[in-house]
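K.L.:
generate coordinates for the sequence data below:
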Amino acid sequence: MLNKEELIRYNRQIILPDFGVEGQEKLKNASVLVIGAGGLGAPNLMYLAAAGVGRIGIIDFDEVSLSNLHRQVLFKTSEIGRSKAEVSSSRLSDLNPNVDIQIFNEPISSSNALDIIKEFDLVVDGSDNLPTRYLVNDACFFLGKPLVYGAIFRYEGQVSVFNQTDQDGVKGPNYRDLFPTPPPPELVPSCSEGGVMGVLPGIIGSMQANEAIKIITGIGTTLSGKLFLFDASDMSSRTLNITHQENNPLTGDDPKLTVLIDYEAFCSVSSDQPIIRNISPKALKAMITSDNPFVLDVREDYEYEIANIGGTLIPLNQLSDRLDEIPRNDQVIVMCKAGGRSEKAIRLLEKEGFDNLVNLSGGILAWQREIDPALKVY
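P.N.:
Sure, this is the predicted structure:
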């Protein structure tokens, strides 16, 4: 039952044709879990809270950083270093005190996903990595929860609705009908590697929130069974059909997946590739003190100018043309911002015959945490 304050707050929504008080009460009685409070999560959280969703869960274990602020509009410069989940909770409560905010300041994993997700009516995925996308998809499938999917890269975004049961009781496609298995990691660069237009997550995240509201209220037609593609560079869009696939390990002709698995391993490189050796920041620091190791930094020029530890800069996209600058006989420590690009660099160099490569675990972000907290990392 809506009180007087709520009737006024949501008036412009309530007067919509086919929405009314009934639609608003459905939102008030609903619960939504948002995975990630970053670029996609921020607009989702703001619009779902503003719309009057009764209970919103936020799962995010990251902290606000300077490089977040051009797209993650929930946060302010003064909040750099603070927990994204806690800041988001405070901001949403200020936006709409009628909403119950529940935060999970921890990574979602195979050990906690089912327990967390089962307490919510639907899930909105604002994550930015393949292991989490497969994990959340599979958990939602096992629990019978609809999932609103979104993804962004550079100027392009995608939105869909997975695992939604229609009025006839037929369950729609899920993420594995689109991607039964993950592509090689080197073909899936993150936003930190490929960049993203700042307004794009706002556009795609708002579309996700729109789908969530439609699922809850039953108004309109959702993107279940469809993949919406948007290109911000020329404002073009198209919609593709998604159908149930025979090789889907959850629902196909021979479903083999019945429990949550190790999704980091599932999305990692194939088993026929050599294991990448890693070195910790502390071990590298000791090596630098006692020796003079060759440190290969594969970030971009502007990143190096912001913060570096004195390594040799060869951006990832220039490696193939500058192989003669990298020693083959001495050990080479490869580093980037967080460890993803350096692993890709190692795979590329291995194909060129290098067998003397070690990855700096966690990249310069880990170096800042463990060795030099005063280092101003973007």
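
K.L.:
only C-alpha atoms from now on, for both contacts and neighbour counts.
P.N.:
Noted.

K.L.:
please enumerate the helices of the stretch 51-200 of the chain.
P.N.:
Using DSSP state H, counting those that start in this stretch, the helices found in the stretch 51-200 of the chain span residues 84-95, 113-117, 130-143, 175-178, 191-194, 200-217.

K.L.:
winner for burial among those helices?
P.N.:
Between the helices of the stretch 51-200 of the chain, helix 200-217 has the highest mean count of neighbours, a mean of 23, where neighbours are mean count of other C-alpha atoms under 10 Å.

K.L.:
angle of the next helix or strand after that one against helix 200-217?
P.N.:
Proceeding N to C from helix 200-217, the next assigned helix or strand is strand 226-231, under DSSP states H and E. Using axes from the mean of the first three to the mean of the last three C-alpha atoms, to 10 degrees, one finds that strand 226-231 and helix 200-217 are set 160 degrees apart in direction.

K.L.:
one more, for comparison:
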Amino acid sequence: MLTTQEQLKYSRQIMMGKIGEQGQIALRNAKVLIVGVGGLGNPVSLYLAAAGVGTLYLADGDNIELSNLPRQIQFDEQDINQNKADVAAEKLSTQFPDSNIEAIDEMLDQELCDYYVPQVDLVLDCSDNIQTRYLINQACVTHTVPLVIGAATGFDGQQLLVDPRNKDSACYHCLFPTSLKAPTNNCQTLGILGPVLAIIGGMQALQAIKVLTADGSENNVQINKLNLYDGLANQWQQFNMKKQQNCNVCGNK
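P.N.:
Just a heads-up that it's a prediction; the model follows:
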């Protein structure tokens, strides 16, 4: 049951039929791992903490640089040279005391993935490293944990839900098998605009909330849909995916 304070604070969410009080309780009880606290991880963590997600794990081994500030909106010049996860966790804890925020101030490796992923209800990939994407995707499939993937470069972005709880769900490796050499460009090579990251991060947060509040009868959590955003044309495109039965990661699941 929600407290009177929670009912008032989250009233605009609770009044929505697809969330309601039970959905808000589900958010309060949820544990979420956000991998990468940069341009995507900043808005994602802000929106999920603001929505009332009870526990957030923030993982990032990078320190804040001056060039991060135009798009990583939680940080300012006083934070330069400090760890991103530590700074974000401290600021979020102050702004959203309802949420328990834990910083993981190092890059995720296999051991950390196998420790944290089984503990959470959802993982959000906000990284900008292709090897990290493969690692997270593998861990989520192995431990049957939903994964919301986001990426953005230049004016473009993409978002994808992988839900290993559904036997028909494709995974990131189905989309970009390692043998085909997935795209390795990132904002360091192609540049990026902050509003594009806000749009993709917002989509990730929205997808996360829908996954966490779904009661099993809802059909608004769609798998096998790759959403592409073109910021120059201001257009979204959605492409159907299919699980690859010969996928080295999820094919035998």
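
K.L.:
one step back: for Glu246 of the first structure, find the nearest of the helices of the stretch 51-200 of the first structure.
P.N.:
helix 175-178 (8.5 Å; C-alpha to C-alpha).

K.L.:
what helices and strands are in contact with that closest one?
P.N.:
Applying 3 or more C-alpha pairs under 8 Å, 6 or more residues apart in numbering; DSSP states H and E, we find helix 175-178 of the first structure packed against helix 130-143.

K.L.:
outside of the helix it packs on, which residues touch it?
P.N.:
108-110, 113-114, 117-118, 123, 125, 127, 146-147, 162-163, 174-176, 182, 250, 258, 260-261, 263-264, 266-267 (C-alpha atoms under 8 Å, 6 or more residues apart in numbering).

K.L.:
average distance between it and the second structure?
P.N.:
Compared with the second structure after fitting, helix 130-143 of the first structure has a mean deviation of 0.3 Å; criterion: mean C-alpha distance after the TM-score superposition for the first structure.

K.L.:
give me the stretch of the second structure that that helix matches.
P.N.:
Under TM-score structural alignment, helix 130-143 of the first structure corresponds to residues 130-143 of the second structure.

K.L.:
break down the stretch 201-350 of the first structure into its strands, ranges please.
P.N.:
For the stretch 201-350 of the first structure, the strands defined by DSSP state E, counting those that start in this stretch occupy 226-231, 236-241, 278-279, 294-297, 312-313, 332-335.

K.L.:
mean deviation of the first one from the second structure?
P.N.:
Put plainly, it is strand 226-231 of the first structure. Counting by mean C-alpha distance after the TM-score superposition for the first structure, strand 226-231 of the first structure comes out at 0.4 Å.

K.L.:
now that strand: how far from the chain's centre is it?
P.N.:
17 Å (C-alpha atoms, centre = their mean, to the nearest Å).

K.L.:
now the second one
P.N.:
Here strand 236-241 of the first structure shows a centroid-to-chain-centroid distance of 22 Å under the convention C-alpha atoms, centre = their mean.

K.L.:
would you mind pulling the contact partners of that strand?
P.N.:
With C-alpha under 8 Å, 6+ apart as the criterion, strand 236-241 of the first structure contacts 225-231.

K.L.:
thinking again about what came up before, between the strands of the stretch 201-350 of the first structure, which one is nearest to Asn29 of the first structure?
P.N.:
The nearest among the strands of the stretch 201-350 of the first structure, by C-alpha to C-alpha, is strand 226-231 at 27.3 Å.

K.L.:
may I see the strands of the stretch 201-350 of the first structure organised as CSV, with mean neighbour count added?
P.N.:
Converted to CSV, those look like this (neighbours: other C-alpha atoms under 10 Å):
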stretch, mean neighbour count
strand 226-231, 19
strand 236-241, 12
strand 278-279, 16
strand 294-297, 23
strand 312-313, 18
strand 332-335, 24
